[in-house]
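Asks: quick check, what structure comes out for this input:
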Amino acid sequence: MKGILTKEKYVIWHTCSLYLIIPLFFYVIMIVTLFIRKTTLDGFPIGMVYMFMGITPIATTNADIQSRWNTSCLTMPYSRSQIVSAKYICALILTAGVTVSWLMMIFICRMLGADITVNTILSLTFTGIAFGLMPASIFLPLSFKWYNTTGGKRVVLGGIMGGVIGAADSYILSNVPGAKGSAIFMGMMTAVFFISWLISVKIFERKDV
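Replies: As a prediction, this is how the structure comes out:
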């Protein structure tokens, strides 16, 4: 399992490294919002940061196909469950990483005198985590169903997924439900994430690659 995760880390670093600077861009906007424009963080689109990080493990699937990993991996001493789980574990690690960096930035801003309420912090964090888990939850079962295919299906599915998640992110963050509502949303999305994980394992175990 450690070997698969090392491979995922390598592919992410070499094919999706630009994704890693997206949080920095949003944190600059956050600082401008707080210290220059003197406005609150209510409705701040932190969910977009989580969403882009959540897409990263999915984006590596194209590299898997181009390098023929999708078939050669089956000759290695890894179970199909481990191959699937590596993608979901990467999504969890990236979501956790964004959460740590986000809370660190919040802490620094509060130390510098920014007016950020606890309710706002919790609302945005819980909502962000939900959006970090959403791409994998929606797309990975379909990705493993068509794991050895390229072209139209993946393009169409990727476009639909991006549109749905982007619209949901815009709607929810413009109608921030408060800490309690955000916690419920995160809990529901976490449940969907683990259900999706189980479904992907079942799909790939039955798939003739």
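Asks: going forward, measure contacts and count neighbours with C-alpha atoms only.
Replies: Noted.
Asks: name the element the most centrally placed residue in the chain belongs to?
Replies: Closest residue to the average C-alpha location of the chain: residue 54 at 1.4 Å, with CA atoms, centre = their mean. Residue 54 belongs to helix 46-66 when assigned by DSSP states H and E.
Asks: one more, so I can put them side by side:
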Amino acid sequence: SKWQQFSLALPYSRSEIVSAKYIMTLVLCGCSALVSGIFYTVATSLKRDFDFHNLAFIVLLGLGTGLLIPSISTPIDLRFGTANGKILSLIWGGLLGGSGGLLMNWFGSDGVVKTSSSGITAYLPFIAAGVILLLYTFSWKLSVKIYEKREF
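Replies: So this is what the prediction gives:
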């Protein structure tokens, strides 16, 4: 659709164009995680089985997985173009999905889905979310640099 060439004619800098993609992704992932948290809260409150740690785990897991994929695929798309970027993103996505299945096999589904509310595992969702947010920020900066140097 030649969006890249068209976007350069708009009254926005290349940095603003890339930043808009990242901000929109962040907002949509945040809304999705919030909706998941609301559904979890309502469902568990009706059963009187609400657990704040599980709520945090679900919300942070949703936010983290929602931001992980664009953290890797967006710089690839901007560097190699959308068509080639999709192929590379499918490859790394398959590797990521395969590694998730491998983790489930090693730890069992209960060990991956349920975490303890005591010890280091209580902080695991927060640590993982922090690492993914750092990766997302690095990806954002990298994508801006790639897009500013790209020739169309």
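Asks: TM-score for these two?
Replies: After superposition, the two chains reach a TM-score (TM-score structural alignment, normalised by the length of the second structure) of 0.81; 140 aligned residues with a CA RMSD of 2.1 Å.
Asks: thinking again about what came up before, which helices and strands sit right next to the helix holding residue 54 of the first structure?
Replies: helix 2-15, helix 22-31, helix 80-111, helix 118-145, helix 152-174 (3 or more CA pairs under 8 Å, 6 or more residues apart in numbering; DSSP states H and E).
Asks: can you name the residues of the second structure that the second one overlays?
Replies: Per the alignment by TM-score structural alignment, helix 22-31 of the first structure matches no residues in the second structure.
Asks: pull the distance from that helix to the chain's centre.
Replies: Centroid separation for helix 22-31 of the first structure versus its chain: 17 Å, with CA atoms, centre = their mean, to the nearest Å.
Asks: and it with helix 46-66, angle?
Replies: If you take axes from the mean of the first three to the mean of the last three CA atoms, to 10 degrees, helix 22-31 of the first structure sits at 170 degrees to helix 46-66.
Asks: same for helix 22-31 of the first structure, what does it pack against?
Replies: helix 46-66, helix 80-111.
Asks: could you do the last one as well?
Replies: Applying 3+ CA pairs under 8 Å, 6+ apart, one finds that helix 152-174 of the first structure contacts helix 46-66, helix 118-145.
Asks: does residue 66 of the second structure really touch residue 29, like I thought?
Replies: Yes - assessed by CA atoms under 8 Å, residue 66 of the second structure is found in contact with residue 29 at 5.7 Å.
Asks: check contacts around residue 140 of the first structure.
Replies: 58, 196, 200 (CA atoms under 8 Å, 6 or more residues apart in numbering).
Asks: stretch 131-144 of the second structure against the first structure, how far on average?
Replies: Following the fit onto the first structure, the mean deviation recorded for stretch 131-144 of the second structure is 0.4 Å by mean CA distance after the TM-score superposition for the first structure.
Asks: contacts only, for residue 44 of the second structure.
Replies: 50, 51 are the contacts of residue 44 of the second structure under CA under 8 Å, 6+ apart.
Asks: who touches the nearest residue to residue 59 of the second structure once chain neighbours are set aside in this structure?
Replies: Leaving aside its chain neighbours, residue 59 of the second structure sits nearest to residue 33 (4.9 Å; criterion: CA to CA, 6 or more residues apart in numbering). Residues in contact with residue 33 of the second structure, defined by CA under 8 Å, 6+ apart, are 58, 59, 60, 62, 63.
Asks: ok, the closest residue to residue 62 of the first structure other than its chain neighbours to residue 65 of the first structure distance?
Replies: Leaving aside its sequence neighbours, residue 62 of the first structure sits nearest to residue 150 (CA to CA, 6+ apart; 7.7 Å). Shown here: residue 150 of the first structure relative to residue 65 of the first structure, a distance of 8 Å by CA to CA, to the nearest Å.
Asks: ok, those two, which is more surrounded?
Replies: Higher neighbour count among residue 150 of the first structure and residue 65: residue 65, with 16 against 13, using other CA atoms under 10 Å.
Asks: can you count the residues close to the equivalent of residue 62 of the second structure over in the first structure?
Replies: Residue 62 of the second structure maps onto residue 128 in the first structure when the alignment is built from TM-score structural alignment. Close neighbours of residue 128 of the first structure, defined as other CA under 10 Å, add up to 27.
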